[in-house]
Every structure is written in C-alpha cells, then in structure tokens.
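Trainee: I would like to see how this sequence folds:
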Amino acid sequence: MRDYRVKTIDSLSRGLEVLRVLQDVRAASLHDLHLATGIPKPTLTRILHTAHQHGLVWQRMVDGAFLPSHTLQRRVEADGGEWLVEIASPVLGELSQRVQWPSIISVPRLDHMETLETNSSRTYFDGLPPRPHGFRVNMLGSASGRAYLAFCPEQELEAVLARLRLKKDPAYQLAQDDAAVRRMIESTRRRGYGVRAPDFGGDHDRPRSEADDGRESIAMPVLVDDRVVGCINLTWRREVLSLPTAVRRHLDDLRAAVRTVEERARAAGLGHG
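Mentor: Now for the predicted structure:
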C-alpha cells in the first residue's frame, strides 16, 4: 500500500482489533475481550453494538458470548454449528415471545446431541434451569435425539446406531433392540416430531427413576437439503402441562420457528458447506 501521509482512525483500529480477536478465539465474553484488547468495557460495548448493527458480530443467548458473524468467514462451517446457531438464535428469541416455555437448539455429535443455544433466559417460566452451551444430550432418550434419528438419512442412521450398539451403558440399551428402535423411528416420523422416552429424565446416563428434571419435551429436526443440521425443542414442566396439551397449544409455534430457520439456512447456503 502507498505511504499515505494521513493519521489513522483510532476508533476504527480498536474495532478491527476486536473483530480480529473474535475471529481468533471464535467466542468471547465482554470481559474476555477487555482482557485481550485492553479496551475499556464501555468502549467495547459501543464497538460490539455497532458491529452487530452491521451484521459483523452476534451474541449467543445461552451464555452471552460474542461471536463473529458468518459474513466474516470464508466459507460455511456447518459441522461446528456456529452458522446454524447464528441463524436460529433470533428465531428462538422470537419464539420465546409467543411461547413462554424455553427451547433449545442442539446438533448431532456422533453418539449424542450437543446443546448450542437456548432462549431460557428470555422465558417467563424461568424455574427450569437452562442447559449450558456444550451440554451432552442422550441420543436415544431425548426428544431432540429421537427427532434427529428419525429424520436423518438412512445411511447416517445406520452409522449412528452402529456406534451406539458398541456402548454397554444402560443409557444405550435401546440400541441393542433393533425392532424397538425401528418402532420408535416410525412413530416419530408419523408424528413429525420427537418426544422423550418414558424413562428419560434429562440425565445423559441415568434413567428417570434415578434422575428426573421434571420436564417433558418435543423436538423437530431442522432439515436443509434433506440433512438434519440440528433440532429445536420445546420443554416444559410435566406438572403444569400434559404432553397432549402442550402439543395442541404450541406445536404450530415450534413448527413455524423450525421452518423459519430452515428457510434462512438455505438462503445463507448452510446446506452446501
């Protein structure tokens, strides 16, 4: 570049430094950014707000971390789930305004589902503790895991089941019964959404008789180019709503949210990464 005899723009330099740090670390809290850059937090807040307004950064609801927008990336990194969460996060925020029970988005990770985002902090019924980012969800017992298994491609399903059959823990016992697995998959496909296994209480390894979070859930797959890129659930307290009542009241809202995420993901090219 030519040696222009002009002053640099300090505010722009600080903003670019923040974006560089975010690209390096992928996710950071306001305090993390303050430590990494030395920029005062009020100034950082203004930088991040401005960058967000221009679509350069976004903030995850589950832990408040800031992440670089996919517009700063060279290509879609679908396997990591960041694109999906960036697209789905505002949709979950909108869903929480219509349905006061929390939702979670999770993605498949070989033999379990991983929680990436939740709108729990924005729901009225905040007595349900949020699932943290990175929480491991049982594939065979959870509504999200069952929705994934029922709607993923057959070859992918067989590969996942083969991995699950190798595990000897009680949490994976269902994988040993191929007929039972097929019944679960067919019933989930007929409904169009997943429900929890009767003995699943939210814990990855222990049955409901040993660990019960008091919740019930339904979940639907996010499909892009016939591939399940993640699942969105709706969860509530069993003592407040029965499963049929929750489905009657809120399934359409959940379905609309999933369709919106799918449309935005396709528009962003998520299915082609």
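Trainee: From here on, just use CA atoms for contacts and neighbour counts.
Mentor: Fine.
Trainee: residue closest to the middle of the chain?
Mentor: I105 (2.7 Å; Cα atoms, centre = their mean).
Trainee: Without its sequence neighbours, what residue ends up closest to it?
Mentor: I232 (4.5 Å; Cα to Cα, 6 or more residues apart in numbering).
Trainee: A strand includes that neighbour, no?
Mentor: Yes: counting by DSSP: H, G, I helix; E, B strand; the rest coil, I232 is found in a strand.
Trainee: how deep is it tucked in, by neighbour count?
Mentor: Look at I232: counted by other Cα atoms under 10 Å, it has 28 neighbours.
Trainee: surely it meets V107?
Mentor: No: with contact defined as Cα atoms under 8 Å, I232 and V107 do not form a contacting pair (9.1 Å).
Trainee: on that earlier part again, quick one, what contacts the residue nearest to the centre of the chain?
Mentor: I105 makes contact with V85, A88, T115, L116, E117, T118, G230, C231, I232, N233 under the criterion Cα atoms under 8 Å, 6 or more residues apart in numbering.
Trainee: which among the residues you listed gets closest to R215?
Mentor: Checking the contacts of I105 against R215 by Cα to Cα gives N233 as the nearest, at 11.9 Å.
Trainee: Quick check: S96 vs R75, distance?
Mentor: 30 Å (Cα to Cα, to the nearest Å).
Trainee: more neighbours, those two?
Mentor: Counted by other Cα under 10 Å, S96 and R75 do not tie: S96 has more neighbours, with 21 against 12.
Trainee: to compare against the first, here's another:
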Amino acid sequence: MADDKYFMMRSLEKALFVIETMAIKSNWTLKALNEKCSIPKGTLQRILRTLEELGYVRQLERGGAYTLTLKFHKLGKQIASQSDMGVTLNPILSALRDKVNETINLSVLSGLNMVVVHQVGSDHALQMDSVIGTSFPAYLSASGKVFLAFLPEEELRRFIKELRHSDFSITTEIINSIYKEIECIREQGIGFDFEELYKGVRCVAAPVFDDTGKIIATISCSVPTVRLDRYFSQKLLYEIPNAAAEASKMFHAPDISFSFDIDAAVGQLVE
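Mentor: Below is the predicted model:
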C-alpha cells in the first residue's frame, strides 16, 4: 500500500543507515560520516552517542574516529546459530526423544524469558502443550536456571537487575534462592524445576556450549509427575546431560566436566 511508509520510524531508519554505512570500513571521523550519510551533524551525533551508550559504537579516542564494536558480530553469531541450531541438533534431539519418549525442547534466552526454538514431540497423549516460539520466565524454569548459571557474571547481574525492575514481587529472598540454585547448577551441569512453572510437571535441563565455552542453548525434558518414578528419573538424568554434551561437541565446545550425586537427584525428582 502507498501509505505503508507512514508507519516507518524515521529516526530508526536513519540509525540503521548510519550503521550500514559504518560497516563499509573500520572507522569514521564525524566529518567523513556526516558527508557520506548526508544527515544533519546534530542528528548524527545523537545517533552515535546513543549507539555508543548501548555498546554498539565506540570512539577510538576523545574527539577521534568512531568504529562499530563486536557486539554486532555477537548478535549475528547468535542469530545464525539459532536459525541453524534446530536443524543441526535435530538428530541428537530426536535420538534423545526416542530413548525417553518424552517431548524434548531446545531453548535460548531472550530478555527475561526462555524461548523454545526447536522441539521434538513424544507420542504420549498427556504431554506439554507448547510450540516453537513459546516463552516462559527464565528464573522459574529448569532451562532458564541452567542458562543463567553459565552466563558471564556481568550478564547475570544485568539480568537480575532487569528482573527486579520488571517485577516488584521479586524479593531479596527470591534472588538469593536463584543464586543458590545457580551455584549448584554450575557444579552439577543440570538444572530442575519442580512444578514452579507448570503444576504437575517437572523438568530437567542441561547446557549446550559453543566453541568459546559460552552457553548458547539448553536441552530440556518436561515430564508429568504421574510418569516420574525412580527408574525413569535416573534415565532422564543420564540421557539429558549426555545429549547436551554431544550437542556441545557439534559446536566444537571445549571439554567441560560436571559431577553430581545421581541418587540424590533422583530423590529430588520423585519426592
């Protein structure tokens, strides 16, 4: 429609044009960028200052040239990995589903939530009714707790800060509980939720790492409590971490070893 452009945000359009222009070469003086973009100098300075505050642009020295940061590379890598991740890991996820006959989810962190980016369903009539794109609070879910546990400390602190600002019911006691669980997950390499997210459903999750040792996803299995017994819980606790480790190898992740008391973990799941 002819009126479609009415809905465009001109300031955003200008900012993206500046970014695309800056990507042509490594650094730009304000004068050269101003001439290339043909954007009023004051507007251009505000765009650059905003991008600098957000970490997408840095000034090489006070009053000097501007350059894009590797934050764009990080975003591109995340987008690419998420787009291809489900296809790449589908054989591993399908094999895991065949072993446990429960729905398997591959999830990533997005803001304060985990998002399901790939799923392999079970043949049970009673199963989790979720689809690709489903999101849920990270701090309540096994997948989210695992993802948070392996975030760099600065990113974890930022998450906690945003969580408290977004929900005033998040008390210091809840934050302390999150940190306590995170410490256990870092040692054990697995995370749980015990009906915190969905009544009557418990979940086990494990991390997937990339070639730099950074967490990029979680593999999880949510099971109705009526199907959880000691034998099946033990099977989940063996197969899910193994599948996650195999997935990490697909991304050439460094060897990361964990250890946990499987009998104690089984006791937690079936109590």
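Trainee: hmm, back to that, please pull up the equivalent of the residue nearest to I105 of the first structure in the second structure.
Mentor: Here I232 of the first structure is matched to I219 in the second structure, going by TM-score structural alignment.
Trainee: and that match, how far is that from V204 of the second structure?
Mentor: For I219 of the second structure, the distance to V204 of the second structure equals 8 Å [Cα to Cα].
Trainee: got any residues that touch both of the two?
Mentor: Joint contacts of I219 of the second structure and V204 (Cα under 8 Å, 6+ apart) are S143, I240.
Trainee: Pull out the buried residues from the one helix or strand A246 of the first structure maps to.
Mentor: A246 of the first structure belongs to helix 243-268 when elements are defined using DSSP states H and E. By neighbour count on 16 or more other Cα atoms under 10 Å, the buried set for helix 243-268 of the first structure is 243, 246-247, 250-251, 253-255, 257-259, 261-262, 264-265, 268.
Trainee: which among these gets closest to A36 of the first structure?
Mentor: Checking these against A36 of the first structure with Cα to Cα, the nearest one is A268 at 30.8 Å.
Trainee: Distance of the residue nearest to I105 of the first structure relative to L110 of the first structure?
Mentor: 18 Å.
Trainee: cool, and P130 of the first structure?
Mentor: 23 Å.
Trainee: who's more crowded, these two?
Mentor: Using other Cα under 10 Å as the criterion, P130 of the first structure and L110 rank with P130 on top: 18 against 14.
Trainee: can you count the residues close to the residue nearest to that one when sequence neighbours are not counted?
Mentor: Distances taken as Cα to Cα, 6+ apart put S120 closest to P130 of the first structure, at 5.7 Å, once the chain neighbours are dropped. Residues lying near S120 of the first structure (other Cα under 10 Å) number 25.
Trainee: Could you do L35 of the first structure as well?
Mentor: 12.
Trainee: could you pull out the strands for the stretch 1-150 of the first structure?
Mentor: With DSSP state E, counting those that start in this stretch as the criterion, the stretch 1-150 of the first structure has strands at 57-59, 66-68, 104-108, 112-118, 136-138.
Trainee: Which residue range of the second structure does the longest one align onto?
Mentor: To tie it back to what came earlier, the one meant is strand 112-118 of the first structure. Counting by TM-score structural alignment, strand 112-118 of the first structure corresponds to residues 113-119.
Trainee: how close does the matching stretch sit to the first structure?
Mentor: Compared with the first structure after fitting, stretch 113-119 of the second structure deviates on average by 0.8 Å (mean Cα distance after the TM-score superposition for the first structure).
Trainee: got it, and stretch 231-244 of the second structure?
Mentor: Mean deviation for stretch 231-244 of the second structure: 2.1 Å (mean Cα distance after the TM-score superposition for the first structure).
Trainee: Do a quick rundown of the helices in the stretch 1-150 of the second structure.
Mentor: 10-22, 30-37, 41-53, 71-100, 142-149 (DSSP state H, counting those that start in this stretch).
Trainee: which of the ones you listed sits most buried?
Mentor: Among the helices of the stretch 1-150 of the second structure, ranked by average contacts under mean count of other Cα atoms under 10 Å, first place goes to helix 142-149 (a mean of 28).
Trainee: what packs against that helix?
Mentor: Other helices and strands packing on helix 142-149 of the second structure, by 3 or more Cα pairs under 8 Å, 6 or more residues apart in numbering; DSSP states H and E, are strand 104-110, strand 113-120, helix 172-188, strand 191-194, strand 201-209, strand 215-224.
Trainee: 6 Å - rerun?
Mentor: Of the remaining helices and strands, those touching helix 142-149 of the second structure by 3 or more Cα pairs under 6 Å, 6 or more residues apart in numbering; DSSP states H and E are strand 191-194, strand 201-209.
Trainee: got the contact list for the first one?
Mentor: What it means is strand 191-194 of the second structure. Applying Cα atoms under 6 Å, 6 or more residues apart in numbering, the contact partners of strand 191-194 of the second structure are S141, A142, V146, I185, R202, C203, V204, A205.
Trainee: How about stretch 84-102 of the second structure?
Mentor: Outside stretch 84-102 of the second structure, the residues within contact range by Cα under 6 Å, 6+ apart are H118, S122.
Trainee: and if we set it to 8 Å?
Mentor: Contacts for stretch 84-102 of the second structure (Cα under 8 Å, 6+ apart): 103-104, 106, 117-124, 127, 221-223, 235-236, 239-240, 243, 246-247, 250.
Trainee: Please tell me how far that stretch is from the chain's geometric centre.
Mentor: Centroid separation for stretch 84-102 of the second structure versus its chain: 19 Å, with Cα atoms, centre = their mean, to the nearest Å.
Trainee: ok, V204 of the second structure - contacts?
Mentor: Contact analysis of V204 of the second structure by Cα under 8 Å, 6+ apart lists A142, S143, I190, G191, F192, D193, S220, C221, S222, L236, L237, I240.
Trainee: list the ones among the contacts of I105 of the first structure that the second structure also has?
Mentor: Contacts conserved in the second structure for these, using both residues aligned by TM-score structural alignment, their matches' Cα atoms under 8 Å: V85, T115, L116, E117, T118, G230, C231, I232, N233.
Trainee: Q53 of the first structure: which of those residues is nearest?
Mentor: Lowest distance from Q53 of the first structure to those (Cα to Cα) belongs to V85, with 17.8 Å.
Trainee: Okay, the aligned residue in the second structure for A143 of the first structure and E187 of the second structure: tell me how far apart.
Mentor: Using TM-score structural alignment, the partner of A143 of the first structure in the second structure is A142. From A142 of the second structure across to E187 of the second structure, the span is 15 Å (Cα to Cα).
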